[in-house]
Structure formats: C-alpha cells, structure tokens
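[1] With the input below, show me the fold.
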Amino acid sequence: MTEPRYSLRTRLASGLTKSAAALSRATGRGDGAVIGGRVGQMIDPEFLANLAAGRRIALISGTNGKTTTTRLTAAALGVLGNVATNSLGANMPHGHMSALVKAGATPFAVLEVDEHYLADVLKKTKAELVALLNLSRDQLDRAQEVATVAAKWRTMLTGAPEVHVIANCDDPMVTWAASAATQVTWVAAGQRWLDDSWVCPECGSRIERHGEQWFCVNGDLTRPMPQWQVEGDGVVDPTGVFHEVHLQLPGRVNKANAATALAVAAYFGAPTLRSLPKLAEVTSIAGRYATVVRDDRVIRLLLSKNPAGWLEAFDMAEDAPTLLAINARDPDGLDTSWLYDVDFSPVRGRRVLITGDRAMDLAVRLEVNEVPFEHVTSFEKALAAIPPGRLEVIANYTAFQDIRAELDRVN
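    Modelled structure (predicted):
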C-alpha cells in the first residue's frame, strides 16, 4: 500500500496525535491512545474517515472477547500484509484514530469497537466486514439493555447492505441483529451465558434449546446453520475440513474467538493453513492470561468484567488457590449488583481469597453462595497468605490493572 495522500489538515492532525500520545506515555498518564485521537480530531473533524480511506477494514464487536478476537484476527490476517489494529483495547473512535496513525499506511485494519459505538464507526470507516461475537449484560449503571444494543445493530445492518457480517449463530440476540444483513457467515462460537437470551427478540416468545440447537417456539427465529464451528481441539471450516488449533490462550472460549478470527481472515483471502500458526504466537493480551512467577508462586491473571466473563474465567481457572478482586471505579461501573448474576459455586472447595475496594460486597455475595473465603487487604498479603505453588487471580478491570501494576513494580 502506498502512502495515502492526506490533506494538510489530516497530516497535521496525525503529527499532533503522535506527539500527544508520546507525551502521555512519557508522563506516565497512559499509552496515549485516547488523548492522541482526541487531539487529532480537534484539528481534523473527519480524522477517522480520512485515516480509514484506502484500507480494507474489519470491525470486531460484542460484550466479551473483543480484545482477544481482535488480536487473533490481526495475527491471522497478517499473512497477507501489515495490519493496523488497536491491540491494547482503546475501542472507541479516538482509540481507532490513534491506532491508524501509529500503524501508518497498511492494506488492512482490524479494529475492536465498543458495541455502543459500532454504528458510528462503521459509517465513518466504511468497513467492509463486521464480526459480532455476543451480547450480554454489562456495567448495569451505564450500559444499555442487551435488547437495545441488538436493535441498534439490526438497524445499522439494515442500512448497510454492502457490509459482510460474521456472526455467532449460538447467541439469539446476535443472530437476530445479524439476520438483517444481506451477507452473513455464521460461526458456531458457543454461548455459555444464557440469562440474556431466554426470550425471542423478534416476538417475545420463549426460546427453546435442545443440545446445540435453539429456536423460538413461535417460529420467528431459529439457529442458522454454521459455516465455521468449534469442534474439540479445533475448528471446522466451510468445506468441512477440520483444523487443529493450537493456542497459548486458555479455555474453549478462546477456541471460539480463534474460529471467528479465521473466518474473518478467510473472507479477506488469507489461507487458513497459513493463518493457523500465527494464532499460536499470540500470548497474553494487555496482560490478560499472563502468567508471572514471583516468590515461588505461579500467578495467572484473568480479567472478568461482567457476569458472562466471570463464568468463562471460572472455566479457565485451575483448581488452585484463587484470589477474587473487585473494584467499582468509573471504568468498572459503580454498581456492583451484577455480582448477584454470577454463580460463584464453581470456586467452592478451593481456597478463596478476596480483595479490592468493594471486597465486602463480594463477601456478602459469597456468603449467599456458601463459598468460604478469606479477606486480604492487598495483593501482597494474598501472596503471603498462600504457600508456594499456583495462584489464580480473577479481577474486574481496575482491580486487574492494580495487580498488574504491583507485579510490574517488582519485576
């Protein structure tokens, strides 16, 4: 791809974006993705559209798994050429601007997009593909209802007949939204969290489930036939060929994320056999799934931000001492009532420690679930409380960042 001929305004905005991001990093205020894009847009109001021009773009959205799937997709598509991507998860328009500036001229871009911003980003970038992963409740004090987001997606796709959609056919909400598109590739990515999809979004009737199949009892919505599906330790492609998938990321959910990544890459023409080894090179994503050795303890970090995410984390975590950390700062959402949507019984029988700003809210929830626990006031005290060996850490967003910062200070 040749360097695009940006206007003077866009070139100036790009330079100031880089400078603002660098200053943010130098002063320890963050990676600079958001402030960089904000400064750029002040100079060029059409900054995102101008940066997107000339690239083939895929947008990845959903409640959970966006960052991981974006990273896997960028790796899979990278066999065809350089890929611009917001790999650290700044998933709103300012983050997209910074990512595109940082990457320079690339033939492709894979952008993680917050589900509430998807329609706006699609319009501005003119992306040719959208991947829809899942929809579930998230940060109840500020996030929209699941049905509202699904309806917005459906309206978005109704007005964008040229967009190809890759969608999870196991999630009825996603299926309903994606069914408005004229071109859909269905991926059987699974759905462990069911509590937001007992009712048909089309007619309000009950959804029945029998094994992998689901359908609205009124006949208005039925699980589509998937072209891609997770099967055992691998993925079956649309031709029926089974591909073993080797990942350094834990859990079945990441096999599903890999299936979506392969489907996106294949749409753009990447041979699956060439993309598969690239998936195996992806390790931790912004610290998620990272394993750190400290003081004879093997510590694994799992990020969980909402009920569906906690369900998946419990599936990934080994039967070992487990630290649960909960904060309720602005990035987490201030309302912790979502804890009562989480079934904590999977950790019953393990040694459970709790910490964080809102540890007492978690303590009450664990009491209700009859899960014994120990309260510790810091991550350091949690480490001191357990013997040498493995420690699983499951934390929501800012609690996760606090623990990462503590580990980084020592290491």
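[2] Please make it C-alpha for all contacts and neighbour counts, starting now.
    OK.
[3] next helix or strand past the helix or strand containing V230?
    Here V230 sits within strand 228-231, counting by DSSP states H and E. Using DSSP H and E, the helix or strand that directly follows strand 228-231 along the chain is strand 234-236.
[4] Please provide the structure for the following sequence as well, for comparison with the first:
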Amino acid sequence: MAGNPEPLSARAKLAVTAGRAAAAVSRAAGRGSGSVIGGKVALRLDPDLLAEVAHHLDIVLVSATNGKTTTTRLIAEALRANGGVVSNALGANMPAGITSALAGGSEAQYGVIEVDEKYLATVARDVTPKAIALLNLSRDQLDRAAETRMLAERWREGLSGSKAVIIANADDPLVVWAASSSPNVVWVAAGQEWKDDAWSCPACGGVMQRPGDDWFCGECGFRRPTPSWALSGDEVLDPHGSAWPIKLQLPGRANKANAATSAAVAAAFGVPPQTALERMHAVTAVAGRYDVVTFQEREVRLLLAKNPAGWLETFSLIDAPPAPVILSVNARGADGTDTSWLWDVDYSKLAGHPICVIGDRKLDLAVRLEVAGVDFQVCDNAVAAVRACPPGRIEAIANYTAFQDLRRVVGN
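    Now for the predicted structure:
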C-alpha cells in the first residue's frame, strides 16, 4: 500500500500554488475547469511535479480509445470501498490535467487516472502505477494520434518490464500484443464489437483469423490468451468461476465490459467483486454522458460518440424507430480535424428514425447520410433541431466538442 505523503518540496509547493491560481483565473473567465492550464503552469515551474504528487498514492492508470472516462469512474467508485480516491473525473487526461488532479489528492490513498493513449508510457514512467487497465485501441483523431498499430507499439515498448499489474482486454489483438511485453498480465474477456482495426496481425502483419469469439494469426501463431475474468451476459465471471451480477445504471454492453474490467482492477487491490460491482451502481452519468435532460418540453438523452467504434456501440443503445435522433459533429482541435472517419460509420442502422443534423461539420455528415440512403434534415443549431422533433424522447449523439456545445445549450 502507499505510504503517508511526504511534504512537498518548496519548489513543488510554489508550482502547485501557481497552478491553482492559474486555474482559478481560467474558471473566473469562463474557460472551463482550469485544470489543464493550471497543470501546464505548475509543470513549467517544476517539471518533476507529477512524480512528486503521485509518490504516496497507489496509482491505477486507464487507457483506451473508448470507455476510459467511464471505466475510470467505475474503478474509483469500487476502490472507495477501501479508502480515499483522487481522480481526473472530468477527463483531463494529458500530463497537465493529470498533474492538476493528483495535486489535489494529498489525503487520498488511491489515484485513479485516465490517460490519453499517446501519453500512457510517459505518465506510467512518472507515476509508477500499481495497475494499468487497457481496454481497446481503434482509429481516432488520425491527424493527431498515431495509427493504431503504432500506438500499440508505443504501449508495448513503454510497458516492457513494467512492475504494474496490467489488466487487459483479451479480445482486442492490438491490446494483447501491447500488453504481452509485461510480465504480469490479468486477461479479461471484455469483448470487441468493432473489429475493423484488428484484421491484420500486429506481430507479423498476417491476416487474423476470427472463428467465433476466438482470434489467431495463421502465419505466426499469435493468438488470444486465455482470460481469467470474463463478461458473460449480465454477469462477471471471476478467476474462481464464480458469477457476479453487474449492477449498473449506465446503459449498454460496452458499459458492462467496462464494469468487468473495473472489477478485475478492484480485485487487484483487495476489493471483492460483489462489493465492487455494487458500488458501481451509484454511477448514473459520467461527465454528462447518458444524462436525460428536459429541454423545450422534450426529454433529450445525451450520448457521446467520437469515432467509428464509439458510434457502433452508441447505435446499440437506441430503441427501434420512430424515436428521433439528433446527430452533431465538429472537427475542432479536441475532436481531430479529419472527418474521413464518418465514412467508416454504418449510418444505415438509423434508417426509420427522424434525423436532424447539426454541428460545425453538418454538411459533411449530411453527405455521408445521403450516400447511406438515410432520410434527414439539416438544422441551424441545437434549439432548432429539438424543435423539429416531436414531443417525447430524443436521442442526441455528438462527438467531443459538439457534445460540450450541446450540454451548454440544454443546460446540462
């Protein structure tokens, strides 16, 4: 277990104070929580601050293309059964935001930290985690992030020889290849709905064979490892073969998979599966995701989908027609400016739903829907889109900055 926090050095104290002041100014100016700018200021004054504020904590790092914010929240709830937790719950997942979060956790025992895929190796080097959860890798922000095989290679190199317990998804070949460089891996059968980024073997480039739920490379023999934890319907199977019911208010198969991984992480810290899964029931929404908001006399459910894998999972949450759907896509810095990923999403799954399209790139999305043969109308903004829908439930799906824009409009 982590020990009591040692007093920060004079330089670290100055850096933390300056960072908090910068964050306060940012909040006062209405520019968000200030955690990122606060962390940047603090790290400029003390480049070693991240390691210093993490020293006394048992750290869990969570990284993936999709699901890391939710899984971070679920793990944090589970570990609170054993002690205090500090976490970057709002998703500021690069070194600056992580530093800001950990700087506020002097009395905590655990640090549960979401990490951007590009920065996993760097952050792991600085904070010496006890556990690292790896959920999935798929295409996302290709103008900013590396191609998925390159990201997996960075993970593989960064985790080589790591003393952390790696809790990894046995159903994603890219994750398995990355995690296999570590001597201590706990495999979880969490599933993989989106497979279009894992048809070639990351080890040799051969064609991956996928009979049923299994996978293997016919050329080099790289194959799915035997999991010790598994998602089975509405239950988690532990290494002893016991089945534990998943108790979630969050919807969908993907969140059950997140819960299975979270239970495996919690067990590594001595929290029994039953306790962990019961505590996860307290999570009703994550940074606005899955919230249902009353707006313009309609009930709007807010759903975040940032890339093809995320959109595939999100479509599975939507009931059969005629529930109206609002789609919003931006292409700002935080989203990635390349919208070519729209062509990898099967929008025909929305056929029969009344669809309204908004966002900075609404015309890009409109062209994609036109080609998919799906009926839609383009609206000027979120208010117009909601008014165009009949009274009742509306499903609103948006990528990252479009989601934040939507939250501001509907008052969430």
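[5] what span of the second structure lines up against the strand holding V230 of the first structure?
    Under TM-score structural alignment, strand 228-231 of the first structure corresponds to residues 229-232 of the second structure.
[6] What segments of the stretch 51-200 of the second structure are helices?
    Secondary structure of the stretch 51-200 of the second structure (DSSP state H, counting those that start in this stretch): helices at 68-79, 95-103, 120-127, 148-159, 173-179.
[7] So which of those is nearest R387 of the second structure?
    For the helices of the stretch 51-200 of the second structure, the distance to R387 of the second structure is smallest for helix 68-79, at 30.6 Å, taking Cα to Cα.
[8] tell me what the closest one is packed against?
    strand 58-63, strand 85-87, strand 110-114, helix 253-268, helix 273-280 (3 or more Cα pairs under 8 Å, 6 or more residues apart in numbering; DSSP states H and E).
[9] one step back: want to throw the helices of the stretch 51-200 of the second structure into a markdown table with mean neighbour count and distance to N136 of the second structure?
    Below are those laid out as a markdown table (neighbours: other Cα atoms under 10 Å; distance: least, Cα to Cα, whole Å):
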| stretch | mean neighbour count | distance to N136 of the second structure |
| --- | --- | --- |
| helix 68-79 | 27 | 9 |
| helix 95-103 | 25 | 21 |
| helix 120-127 | 19 | 13 |
| helix 148-159 | 20 | 10 |
| helix 173-179 | 27 | 6 |
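[10] Quick one: the ones you listed as a markdown table, columns for distance to R44 of the second structure too.
    Shown next, in a markdown table, are those (distance: least, Cα to Cα, whole Å):
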| stretch | distance to R44 of the second structure |
| --- | --- |
| helix 68-79 | 26 |
| helix 95-103 | 10 |
| helix 120-127 | 16 |
| helix 148-159 | 24 |
| helix 173-179 | 31 |
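[11] Out of the ones you listed, which is closest to G19 of the second structure?
    Closest to G19 of the second structure of the helices of the stretch 51-200 of the second structure is helix 95-103 (Cα to Cα; 7.6 Å).
[12] State the span of the first structure onto which that closest one is aligned.
    The alignment places helix 95-103 of the second structure over residues 93-101 of the first structure (TM-score structural alignment).
[13] now do stretch 147-160 of the second structure
    Counting by TM-score structural alignment, stretch 147-160 of the second structure sits on residues 145-158 of the first structure.
[14] Give me the contacts around that stretch.
    115-116, 118-119, 135-137, 163, 173-174, 176-181, 196, 201 (Cα atoms under 8 Å, 6 or more residues apart in numbering).
[15] now swap in stretch 118-128 of the second structure and tell me
    50-51, 54-55, 59, 61, 63, 94-95, 115, 145-146, 151, 154-155, 158-159, 164.
[16] rewinding a little: tell me roughly how far the strand holding V230 of the first structure lies from the second structure on average.
    With mean Cα distance after the TM-score superposition for the first structure, strand 228-231 of the first structure departs from the second structure by a mean of 0.9 Å once superposed.
[17] ok, back up a step: quick one: closest of the helices of the stretch 51-200 of the second structure to N412 of the second structure.
    helix 68-79 (17.7 Å).
[18] For L327 of the second structure, what is the corresponding residue in the first structure?
    Match for L327 of the second structure (TM-score structural alignment): L324.
[19] circling back to that earlier point, would you mind giving the helices and strands packed on helix 68-79 of the second structure as JSON lines with distance to I355 of the second structure and mean neighbour count added?
    Output for those, formatted as JSON lines (distance: least, Cα to Cα, whole Å; neighbours: other Cα atoms under 10 Å):
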{"stretch": "strand 58-63", "distance to I355 of the second structure": "33", "mean neighbour count": "26"}
{"stretch": "strand 85-87", "distance to I355 of the second structure": "37", "mean neighbour count": "23"}
{"stretch": "strand 110-114", "distance to I355 of the second structure": "33", "mean neighbour count": "29"}
{"stretch": "helix 253-268", "distance to I355 of the second structure": "24", "mean neighbour count": "25"}
{"stretch": "helix 273-280", "distance to I355 of the second structure": "33", "mean neighbour count": "22"}
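[20] Export the ones you listed to CSV and append columns for distance to R298 of the second structure.
    Converted to CSV, these look like this (distance: least, Cα to Cα, whole Å):
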stretch, distance to R298 of the second structure
strand 58-63, 35
strand 85-87, 34
strand 110-114, 33
helix 253-268, 26
helix 273-280, 29
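[21] Out of these, which gets nearest to G352 of the second structure?
    So among those, helix 253-268 is nearest, using Cα to Cα, at 23.0 Å.
[22] who does the closest one touch, helix- and strand-wise?
    helix 68-79, strand 131-134, strand 165-169, strand 185-189, strand 229-232, helix 273-280.
[23] Could I get those in CSV, plus columns for distance to A388 of the second structure?
    Below are these laid out as CSV (distance: least, Cα to Cα, whole Å):
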stretch, distance to A388 of the second structure
helix 68-79, 31
strand 131-134, 41
strand 165-169, 42
strand 185-189, 42
strand 229-232, 40
helix 273-280, 37
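[24] how about those, which one is nearest K256 of the second structure?
    Nearest to K256 of the second structure, of all those, is strand 229-232, at 7.3 Å by Cα to Cα.
[25] Next one: the residue nearest the centre of the first structure from V241 of the first structure, what distance?
    For the first structure, K66 is the residue whose C-alpha lies nearest the centre (Cα atoms, centre = their mean; 2.2 Å). Here K66 of the first structure is placed at a distance of 26 Å from V241 of the first structure (Cα to Cα, to the nearest Å).
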